[in-house]
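Participant: sequence and predicted model, in that order:
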Amino acid sequence: MLKDVNDSLKLFIEYLQIEKNCSKYTIEHYHHDICGFIMFMSEQSIASISEVQYSDARLYLTNLFERKLARKTIARRISSLRSFYKFLLREELIQDNPFALVSIPKIEKRLPEFFYEEELEQLFKSCETVTPIGQRNKALLELLYATGIRVSECCQIRIKDLDFSLSTILVHGKGSKDRYVPFGKQANVALKQYIQNGRLELLTNKQSHDVLFVNYRGGPLTERGVRTVLNSMFEKSTLNGKIHPHMLRHSFATHLLNNGADMRSVQELLGHAFLSSTQVYTHVSNEYLRKTYMNHHPRA
């Protein structure tokens, strides 16, 4: 990487961290996307970021399509570069934004995958709570579905974040935004059993950390570990198909809306910055109603 590129990228990352208060995950995406373009610049013998023209931006877009990347990935990369150059323009490090007029490809809208309430009941029934691992798994499943929190948020939860008297949890969300989310009776019971019994047994090395969910060695459970746990539970159930942690988040939001919750409340519970992010679940609910109608109405 050339020096002016290095310096510009460093400034932009600091801007994302300090001014925009972006999450670590978001910053990693920006960094990855911009570094990908810097490699393209090197291949095209473009010596400086200020030398990039609209034609170069178009050529890069064509290059992404030729590599058969998903439209969503291409759209994100172009959006990242547009933001990067917009920042450089604001700082007067360049004179124009070559990505300003590059059209982002339309993304095929997919409805979020979710479980029906009957399917989740089968999953919960397959949970054993005799062993420490079983108690942890049941508490993990109950909490993810009861709160709709992200896996990254779940792995950050500490014992002190739980308030059993109010049945609420302090969630440390994206962009360092905290929120309180309630959880129900089933999650309350499962969490208490796990904390008072299973978790203590798993902390074999008498580790002093207060991270809520731990692995079989007593260390903090990672995001990858959560996925492994859920896959194992799913395989032991009678359900077919696949599971990923976000399906529980999608199920949480969809079931709330199906049962009459208002969208603003669901937005707050999910920790969405924009209502548009939550509106996708109305489409899921409408599709659910449509299928119910088609399957059950005598003249459908």
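Facilitator: Received, thanks. Numbering: from 1, shown residues only.
Participant: from now on I want contacts and neighbour counts done on CA atoms only, so please keep to that.
Facilitator: Noted.
Participant: as a check, name the ranges of all helices in this structure.
Facilitator: Assigned by DSSP state H, the chain shows helices spanning 3-18, 24-43, 54-66, 71-90, 117-125, 132-147, 151-154, 185-193, 199-202, 223-236, 245-258, 263-270, 275-296.
Participant: tell me which of the ones you listed lies nearest to His209.
Facilitator: In terms of CA to CA, the element of these nearest to His209 is helix 199-202, at 11.6 Å.
Participant: end to end on stretch 256-269, go ahead and measure it.
Facilitator: 10 Å (CA to CA, to the nearest Å).
Participant: coming back round to it: now render the helices of the chain as TSV, adding mean neighbour count.
Facilitator: What follows is the helices of the chain, written out as TSV (neighbours: other CA atoms under 10 Å):
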stretch	mean neighbour count
helix 3-18	15
helix 24-43	16
helix 54-66	15
helix 71-90	19
helix 117-125	14
helix 132-147	22
helix 151-154	18
helix 185-193	17
helix 199-202	19
helix 223-236	16
helix 245-258	21
helix 263-270	17
helix 275-296	14
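Participant: can you list those in JSON lines and add distance to Ser208?
Facilitator: Below are the helices of the chain laid out as JSON lines (distance: least, CA to CA, whole Å):
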{"stretch": "helix 3-18", "distance to Ser208": "31"}
{"stretch": "helix 24-43", "distance to Ser208": "26"}
{"stretch": "helix 54-66", "distance to Ser208": "48"}
{"stretch": "helix 71-90", "distance to Ser208": "41"}
{"stretch": "helix 117-125", "distance to Ser208": "31"}
{"stretch": "helix 132-147", "distance to Ser208": "18"}
{"stretch": "helix 151-154", "distance to Ser208": "19"}
{"stretch": "helix 185-193", "distance to Ser208": "19"}
{"stretch": "helix 199-202", "distance to Ser208": "11"}
{"stretch": "helix 223-236", "distance to Ser208": "20"}
{"stretch": "helix 245-258", "distance to Ser208": "28"}
{"stretch": "helix 263-270", "distance to Ser208": "31"}
{"stretch": "helix 275-296", "distance to Ser208": "38"}
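Participant: try this one next to it:
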Amino acid sequence: MDVDLTDATADDVDQFWDDILSGEHPDVKDDGLSPNTVTGQQSTVRVFFEYHDQLAVEPDELSVIAPEKNNVDERDVYTGDEIDAMRDSIDHPRDRCLFDLLVYTGQRLRAVQTLRIKDVDLDDGTFYLNKDAGGLKGADGKRPLLGAEAGVREWLDDHPNPESDAYLITQRPDYRADADGSEPLTQKSIRRILDRIADDAGVDKPSNPHNFRHSFVTIAKRQYGMDDSTIKGLIGHRLESRVMEEVYSHLKDDDHVRAAQEATGIREPDNESPLSPDFCPTCDEPLPDAAKACPRCGIMFTPDAREVSDNMEDMFYEGQREADDEEESEAVDALKQALDDNPDLAAEVLEQLADTE
């Protein structure tokens, strides 16, 4: 194991096991090691600290029984109402930022934990993973913030350290007088925050970070019809990896059942958009049901809307490149400018294009 036990904290050891189980550790396969394999190793490490009681780690602080493997149960996926209830229960911008990043980006816990201020581009509505953190798979390329943009912006207004190298998810200044953003919040603390959010909202579903990730993937596939390659790019899986198809293979069977029930009138069509809030978190505009973007400020909430927006940008670029003359080029510019100047028009176009893709 690549953790120096003579110098480690309990959080260091627990994070190592978490990375091994989730597949986040660079030396294990994408779907991680089995709980049975890890449990034996955890017990050995616990015995080590019981023998070397002069070290900083108390054996009772360590996890011994590994958490369950990340099998996806459709019943554990968050609904739109549950997401809204959890978000409404949060009373601090740091925790709202953390929650929104997990809900709207589908990133692994360590990816969110190690984000720095400079990894976020609010002007572009995107973020990059922290390559310096180590142990992050699929860390290349930028990803959309989607509905997390407002939460990140709000927290940065209260963040204890405006320096670009500071960690984004760090200690709250009202809890720690010495909070300076130099250290990320521990994974154990993040898990406690998520447990509290679910409890306060009365949501009786797993609140671990993996369930946020599973919910994001399930929602992206089922509610927004996104293809596997696009989702892999968003969550950091290699294109050739088969882990996602294997973990979420049950969705195809479930979809066949749902389609048959809808066709025979046993079940109403599911038009829910779980990632669409009731009010825009950026400008407080009341939103229509299943809104993919805000008609007032233009912020996008759903992953399929961002995909369509990127395709539109490519379309404008191609239009400029292939224009036969200056008049055609100016027409392309005028259309792009009209959408930039009219968020409500852009939102309507996004809705229509997303529904047809």
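Facilitator: All right, it came through fine. If you're wondering where the values come from, they're calculated on a predicted model, not measured in any experiment.
Participant: nearest to Ser165 of structure 1, of the helices of structure 1?
Facilitator: Between Ser165 of structure 1 and the helices of structure 1, the tightest spacing by CA to CA is seen for helix 185-193, at 9.8 Å.
Participant: so who does the aligned residue in structure 2 for Lys242 of structure 1 touch?
Facilitator: Counting by TM-score structural alignment, Lys242 of structure 1 corresponds to Pro206 in structure 2. The contact partners of Pro206 of structure 2, by CA atoms under 8 Å, 6 or more residues apart in numbering, come to Asp76.
Participant: and Pro206 of structure 2, how far is that from Glu154 of structure 2?
Facilitator: Distance of Pro206 of structure 2 to Glu154 of structure 2, given as CA to CA: 27 Å.
Participant: about what we covered before: so for Arg110 of structure 1, which of the helices of structure 1 sits nearest?
Facilitator: Closest among the helices of structure 1, using CA to CA: helix 275-296, at 9.2 Å.
Participant: can you give me every residue that contacts Val214 of structure 1?
Facilitator: So Val214 of structure 1 contacts 199, 202-203, 220-221 (CA under 8 Å, 6+ apart).
Participant: show me the subset of the residues you listed that structure 2 keeps too.
Facilitator: Contacts from those that recur in structure 2, judged by both residues aligned by TM-score structural alignment, their matches' CA atoms under 8 Å, are 220-221.
Participant: between the contacts of Val214 of structure 1, which sits nearest Leu59 of structure 1?
Facilitator: For the contacts of Val214 of structure 1, the nearest to Leu59 of structure 1 is Leu221 (43.5 Å; CA to CA).
Participant: how long is stretch 117-134 of structure 1 from one end to the other?
Facilitator: 22 Å.
Participant: from Asp165 of structure 2, how far out is the corresponding residue of structure 2 for Phe252 of structure 1?
Facilitator: Alignment note (TM-score structural alignment): Phe252 of structure 1 maps to Phe216 of structure 2. In this view, Phe216 of structure 2 and Asp165 of structure 2 are 28 Å apart by CA to CA.
Participant: kindly report the same for Arg172 of structure 2.
Facilitator: As judged by CA to CA, Arg172 of structure 2 and Asp165 of structure 2 stand 17 Å apart.
Participant: more crowded one of these two?
Facilitator: Using other CA atoms under 10 Å as the criterion, Arg172 of structure 2 and Asp165 rank with Arg172 on top: 20 against 14.
Participant: burial measure for the closest residue in space to that one that isn't next to it in sequence, as a count.
Facilitator: Of all residues not flanking Arg172 of structure 2 in the chain, Ala179 sits nearest, at 6.6 Å (CA to CA, 6 or more residues apart in numbering). The tally of other residues near Ala179 of structure 2 (other CA under 10 Å) stands at 16.
Participant: pretty sure Ala179 of structure 2 sits against Tyr167.
Facilitator: No. Ala179 of structure 2 lies out of contact with Tyr167 (CA atoms under 8 Å); the separation is 10.9 Å.
Participant: now list whatever residues contact both of those two.
Facilitator: Common neighbours of Ala179 of structure 2 and Tyr167, counting by CA under 8 Å, 6+ apart, are absent.
Participant: out of the helices of structure 1, the one nearest Phe164 of structure 1 is which?
Facilitator: Across the helices of structure 1, closest to Phe164 of structure 1 is helix 185-193 (CA to CA), at 7.0 Å.
Participant: against Pro160 of structure 2, how distant is the residue nearest to Arg172 of structure 2?
Facilitator: Taken as CA to CA, the span from Ala179 of structure 2 to Pro160 of structure 2 is 6 Å.
Participant: now do the helices in the stretch 251-357 of structure 2.
Facilitator: Secondary structure of the stretch 251-357 of structure 2 by DSSP state H, counting those that start in this stretch: the helices cover 303-322, 326-341, 343-356.
Participant: which part of structure 1 matches the second one?
Facilitator: The alignment of helix 326-341 of structure 2 onto structure 1 (TM-score structural alignment) finds no residues at all.
Participant: and the angle from that helix to helix 303-322?
Facilitator: 160 degrees (axes from the mean of the first three to the mean of the last three CA atoms, to 10 degrees).
Participant: in helix 326-341 of structure 2, what counts as buried?
Facilitator: Across helix 326-341 of structure 2, burial judged by 16 or more other CA atoms under 10 Å covers 329, 332, 339.
Participant: again, but for the last one
Facilitator: By neighbour count, with 16+ other CA under 10 Å as the criterion, the buried positions of helix 343-356 of structure 2 are 343-351, 354.
Participant: looking at these, which one is closest to Ala263 of structure 2?
Facilitator: Ala354 (23.0 Å).
Participant: identify the residues contacting the closest one.
Facilitator: With contact set as CA under 8 Å, 6+ apart, Ala354 of structure 2 has these partners: 304-305, 308.
Participant: got those residues as CSV, with neighbour count and distance to Asp88 of structure 2 columns?
Facilitator: Shown next, in CSV, are those (neighbours: other CA atoms under 10 Å; distance: CA to CA, whole Å):
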residue, neighbour count, distance to Asp88 of structure 2
Asp304, 26, 24
Ala305, 25, 24
Val308, 19, 29
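Participant: Asp304 of structure 2 contacts Asp227, correct?
Facilitator: No. Using CA under 8 Å, Asp304 of structure 2 makes no contact with Asp227, being 9.8 Å away.
Participant: which outside residues touch stretch 138-149 of structure 1?
Facilitator: Here stretch 138-149 of structure 1 makes contact (CA under 8 Å, 6+ apart) with 124, 127-129, 150-151, 154, 171, 181-184, 186-187, 190-191, 194, 213, 230, 248-253, 269-270.
Participant: what range in structure 2 does that stretch sit on?
Facilitator: Going by TM-score structural alignment, stretch 138-149 of structure 1 sits over residues 96-107 in structure 2.
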